[in-house]
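Asks: Let me see the structure of the following:
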Amino acid sequence: MNTKTSAFVPDAVSVHPRSLKVGGEWLASFAVTGYPREVHPGWLQPLLTYPGRVDVSLHIEPIDPVTAANRLKKQLSKLESGRRHTSEKGRLLDPQVEAATEDAYDLSARVARGEGKLYRFGLYLTVHAPTEEALGDEVAAVRSLAASLLLDCKPTTYRSLQGWITSLPMGLDLIGMRRTFDTSALASAFPFTSPDLPPPDPTSVGAPTGVLYGFNIGSQGLVHHDRFALDNHNSVILGRSGAGKSYLVKLELLRSLYRGIEVHVIDPEDEYGRLAAAVGGNQIRLGAEGVRLNPMDLPIHTRPDGRRTAPRDALVRRSLFLHTVVAVLLGRELEAAERAVLDRAIAATYQRVGITSDPRTWTRSAPLLADLAKILEATGGTQLAAGLEPYVSGSFSGLFSGPTTTRPEGHLVVFALRDLSDELKPIGTLLALDAVWRQVSNPAIRKRRLVVVDEAWLLMKERAGAEFLFRASKTFRKHKAGLVAITQDTPDLLASHLGKAVVANAATQILLRQSPQAIDEICSVFNLSLGERQFLLSADRGQGLLSTGTQRVAFQAIASPAEHYLVTSDPAEVAEMPSTAADIESAFVELDAA
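Replies: Below is the predicted model of the structure:
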């Protein structure tokens, strides 16, 4: 025997009346003899996605038009004579004969007009199992699945060897159980549909790109998704509390870091600290002692060659941003007169430290919020200065009492907002978003980035946060960045105009388990089917629907023990974990080695 082909030949073949033993494997073959009256595209897909090993073999033989016309003519003559005989005898008409006659007339007309052709079609199944007992269970499961598709499967009794050969990719039909199909029915039988996401390049034989989300519930395959291969890189993740939203996002972030993608996170509940410590990320705890962000810093970018540059309208944009900062601090919209006074005071504050419209002066040290308050009080903005007093020298001055102490740079930057008081969370969130926008819009460094906004409903309550999400969803694509908005308050997000715009501008949409109170609106917005609705109502933790345009896939998130250690938020598990960065890194190394 040729040594090149010996590896593909079994050691022995044992033939039984209804089964075969090929090497160490047991097989049973079936021929499909009964079909449903009407089929839809992809109707054989359940057989192809059966979790066990099943070979599905289709044998197609075209029938020449002359032979097809003659056969249809004979069949119509038989059916019509039978109908007339039944009518002459005064008997009731057989509904099956009536349906067959109508189908024959319709098929004959389409063939005569050249709208279709006839084919002889054979469908055969071969079930594989490791043992004879397991083969019986697999055969019963496959026949039940075929019966649910209105397929009548008959075992190839005493022709088990011929049935197996017929299922092999050799083009040999040794069973000969054929049915006549027309073009449309035959086209529907081809497995053109699949529960798996289509690859970006179907002709490529390389490994799948993107991030591993988990396994496909429908086909048991793996779900890889590359958001940067879509029209935009944004995503929204919607699900009830405890559905596994943060768990899934942290998994994606960890696996995205392996691909060289920079990540920025707005973390209101301090859930990303353990992950940041393990991968050497930069965690900025706003509200902690000594952590300050100066809102008057100009957006100066450092190029790879060390040169420092800024946009041409950097000073104007910073002045407009300071209008928003003051409005958030005061908790109200500014009147026209107040805006005029504030605008003059901002310009005077920058001029006092030598920063003018000349870009060469923009690298000088920026003034502080206290300097702006003094100028306001001296130029007629007494009321505005009084409103800024708690943030300049009062109880809330810790965040603004000096120059910026930390820079949001690194492969993973987490802005932890948990230590901020409720009064400072709006302005802290705004400053964090501004720092993220500086990095994303830096023209000197164009890297792929992800900006994660956890619990986005907290930002949507604040106008500044809602406007940032809206602007980010529109413009991040131009800067090779993607916005990831996570929320459990789905009705409130979809109730606002800006929230709907954020969802509409996300090419990737992930729906996890939903509450019964929100499912109707979710189904309406995302056009879900009844089966998808039931799936989202009963999904386990970590299960969800990944939607990319017209493609949807049901998946289950999976993580390795080391990944689970870093991304879990289970209070019982977190309580037993170390809290220092050194201990976290040591435990991570031990898990990875195990």
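Asks: Please make it C-alpha for all contacts and neighbour counts, starting now.
Replies: Fine.
Asks: Which residues are in contact with Glu377?
Replies: Leu384, Ala385 (CA atoms under 8 Å, 6 or more residues apart in numbering).
Asks: max-length helix in the protein?
Replies: Assignment by DSSP state H gives helix 65-88 as the longest helix of the chain.
Asks: Just checking, which helix or strand succeeds it along the chain?
Replies: helix 95-112 (DSSP states H and E).
Asks: list the helices and strands that next one packs on?
Replies: Helix 95-112 sits against helix 65-88, with contacts defined as 3 or more CA pairs under 8 Å, 6 or more residues apart in numbering; DSSP states H and E.
Asks: here's the other one to compare against:
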Amino acid sequence: MYFGKKRTKEESDQSPVKKVETESSLDSFLDKSSLDVVYPFSWEEFPDYIESGDNFIRVIAIVDYPKVQYGNWLSELKRKKGNITISQFLQSSSSTKMIHHYNETIKNKEAELLKIYDPLKRKRLEQQIETANRQLDKYLQSNSSFIYQYTYIYLNASTLEALNDLTENITKTLIKLQMKSMVPVKGMYQAFWSALPIGENLLGDYTYKESNTEVASSMFPFDDAEILHLSPRSDVEGINKDTNSLIAIDYLDRKNTLNQNMVVIGTSGVGKTTYMIQKILRYVARDIKVFIIDPENEYSQIVEHLGGTVVHLSSNAQTKINPLEIFSEEISENIETLTIDLELLVKDKIQRVKGFFQVLKPDITQVEQAVLDSVLRNTYLNAGIFKYSSISEIKSEQYPTLENVFNEIEKLKQTDQDRFKVLKDFYYILESYVHGSTTLFNGHTNININANLLSFDLKALQNEADVQAAAYLNTFSFLWDEITKNKTENIKLVVDEFHFLTQNSEAAQFFYQAYKRFRKYNAGAIAGTQQIQDVLEGTMSDSKNVGEAIIGNSYTKVFFGLDDKGVEDLTDKLHMNFSEKEKKLLSRRKQGEALIIHGSQRAFMKVELTEEELRLKDPERYEEHYGEPAMEVPNYEERIQMTPSELVEAKNFLYD
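Replies: I've put the predicted structure just below:
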């Protein structure tokens, strides 16, 4: 019924025309192009997907979950490539109702079990009873309460074919994760709105699942296995096997990295040495000074190829490190307030040389050391060392050598017979190191101590037990001075097969101090071994276990593969814990795959050499893989050369 003024026929005829004119003027006023950008220009529903503009959408509902708790069910799913969104709803459930449900389930299933003889049906009933018992145990122990959980997986692709491929990929992953999925056919509209972050669960009656809170908590992605600290100074360690992203660590970031120390453990043939060579190559490329201790002569070839220096240590080696040369003005932690002069440096060096002499003659007496103290002082005095004000003014050739010490003792024959008698036994021992067949320690230092890459080949010393301890002590004393004399320069000490060295008390003492104190000097030690048991059994002169100290003081640990005994030793002696997944990966001992632990972070890592690293490390394999001669350096600059348009864009780029 119409109560207004009655319209005439003429007014009625003219009214639609005015309406059309109004709509036309409104269209010209509105910015419809901007609205079209915000809102899809089309929306069409199909039984199992939605087409919205250029997007094809499908929502998968989860209707059942794994029966046993394990960390982060959806970890593999959330790392899948594609436009994937996971929506979850959690709703409290009545504990009384759930307890009654599980209690009745146990009674009914056990009664049913008495009547069933089919093995398959009995197995299923037993599993259902076991699950119900487990839920009751959790509740009675006050470890959990009960909730309803709902999960939707929102998929979006640019074509229907891509959407179907993504759906198939996700479905396979869900099956692997023991999660039962369902595509709500003819309910896609409700599923779409349920997956949006607006709190509308329109399919709740069809997708709910009871669960205890402990199991449900493992769905939250709080155990992300990413170790990615990218900065210009970061070390790229490898590829994360779970996420396919980089594993990168900034070892100089003291907020996130306690120290730069690392241990690399793995059985033979799993890629441990390859990984360590890769690290050396990358340090050299970044102009970081690297010292290498090489017990098996595995690094000499690559070091020489890179222009570094290799020191081959043996009883009659031509390369020398003079045990009487002073390499550093760093003395100890406790005298920082004192003025360090040559007098103080020589006194400190004399104490260390007496320790070296004790290795040459293990039964040296206190009286012998007292006489040697004055002999050594006279040796430095006669060499003219005290006339200088700094060691930077003294050349290597100006320092006294063992021959000078020998000559000073020989003078006592004429000047002080009593003192000579005290040193008579030591005199004849020292003679063999000066004029005999063991001349390793006699002579001026003739290696390039300023080289950025310096390797010590210790292989020959493995069969020369009489000089091994002294050679280790002399070498490690030199390294300690070189590393600790400069707190600003970043230096790396790399030692492979260090289980050989932990059996020697002098070497063990050096590594103990290195792993404990290198952090103060902006340095890091990287030790690799395949004999974890030998490392854990290595002791120092005071019977302290060096293996525990080295591994315990390594903020970063890399495990390339271990047998059951190795895992057991780490667990029992170092109290390290490994998950079942980690144990399985370690026991597989697959080449190039490792578990890396950085502080509290853990990740499975794949180590792969770059093209240039492979060319330098393994020329034969490089030629087989790339089909190019390893002697020819590829033109890498040509590969990254800018196109003309990129050059124009770069030149015209304006900084804000």
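Asks: Got a TM-score for the two of them?
Replies: TM-score for the superposed chains, counting by TM-score structural alignment, normalised by the length of structure 1: 0.76, backed by 559 aligned residues with a CA RMSD of 4.8 Å.
Asks: Could you name the helices and strands sitting against the longest helix of structure 1?
Replies: helix 95-112.
Asks: Show me how far the helix it packs on is from its chain's centre.
Replies: With CA atoms, centre = their mean, to the nearest Å as the basis, helix 95-112 of structure 1 stands 45 Å off its chain's centre.
Asks: and that helix with helix 65-88, angle?
Replies: 150 degrees (axes from the mean of the first three to the mean of the last three CA atoms, to 10 degrees).
Asks: Buried residues in the helix or strand just after helix 95-112 of structure 1, which are they?
Replies: Downstream of helix 95-112 of structure 1, the first helix or strand assigned by DSSP H and E is strand 118-129. The neighbour-count check on strand 118-129 of structure 1 (16 or more other CA atoms under 10 Å) flags Leu118, Tyr119, Arg120, Phe121, Gly122, Leu123, Tyr124, Leu125, Thr126, Val127, His128, Ala129 as buried.
Asks: now swap in stretch 191-201 of structure 1 and tell me
Replies: Across stretch 191-201 of structure 1, burial judged by 16+ other CA under 10 Å covers Ser194, Pro195, Asp196, Leu197.
Asks: Show only the entries of those residues found in strands.
Replies: With strands defined by DSSP state E, no entry of the buried residues of stretch 191-201 of structure 1 lies inside them.
Asks: export those to CSV and tack on distance to Ile427 of structure 1?
Replies: As requested, those are arranged in CSV below (distance: CA to CA, whole Å):
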residue, distance to Ile427 of structure 1
Ser194, 48
Pro195, 45
Asp196, 44
Leu197, 41
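Asks: Show me the two of these that sit farthest apart.
Replies: Ser194 and Leu197 (7.7 Å; CA to CA).
Asks: ranges for the helices of the stretch 151-300 of structure 2?
Replies: Assigned by DSSP state H, counting those that start in this stretch, the stretch 151-300 of structure 2 shows helices spanning 160-176, 188-195, 204-207, 213-217, 272-285, 300-305.
Asks: Most tightly packed of those?
Replies: helix 188-195 (a mean of 22; mean count of other CA atoms under 10 Å).
Asks: Following superposition onto structure 1, what is the mean distance for it?
Replies: Helix 188-195 of structure 2: mean distance to aligned residues in structure 1 after superposition is 5.2 Å, counting by mean CA distance after the TM-score superposition for structure 1.
Asks: Identify the residues contacting that helix?
Replies: Residues contacting helix 188-195 of structure 2 (CA under 8 Å, 6+ apart): 45-50, 58-61, 86-87, 152-154, 184, 200-203.
Asks: Report the distance from it to the chain centre.
Replies: Distance, centroid of helix 188-195 of structure 2 to centroid of chain: 42 Å (CA atoms, centre = their mean).
Asks: Just the angle for that helix relative to strand 146-157, thanks.
Replies: 110 degrees.
Asks: Overlap in contacts, Ser194 and Leu197 of structure 1.
Replies: Jointly contacting Ser194 of structure 1 and Leu197 under the rule CA under 8 Å, 6+ apart is no residue at all.
Asks: how much space between Gln514 of structure 1 and Gly244 of structure 1?
Replies: 11 Å (CA to CA, to the nearest Å).
Asks: Among those two, which residue is more densely surrounded?
Replies: Gln514 (25 against 20; other CA atoms under 10 Å).
Asks: so what corresponds to the more buried one in structure 2?
Replies: Under the alignment by TM-score structural alignment, Gln514 of structure 1 pairs with Leu562 in structure 2.
Asks: Tell me which residues of the longest helix of structure 1 come out buried.
Replies: Ala68, Ala69, Leu72, Leu76, Leu79, Arg83.
Asks: ok, those vs Phe468 of structure 1, which is closest?
Replies: Ala68 (66.1 Å).
Asks: Quick check: closest non-adjacent residue to that closest one.
Replies: Leu118 (6.4 Å; CA to CA, 6 or more residues apart in numbering).
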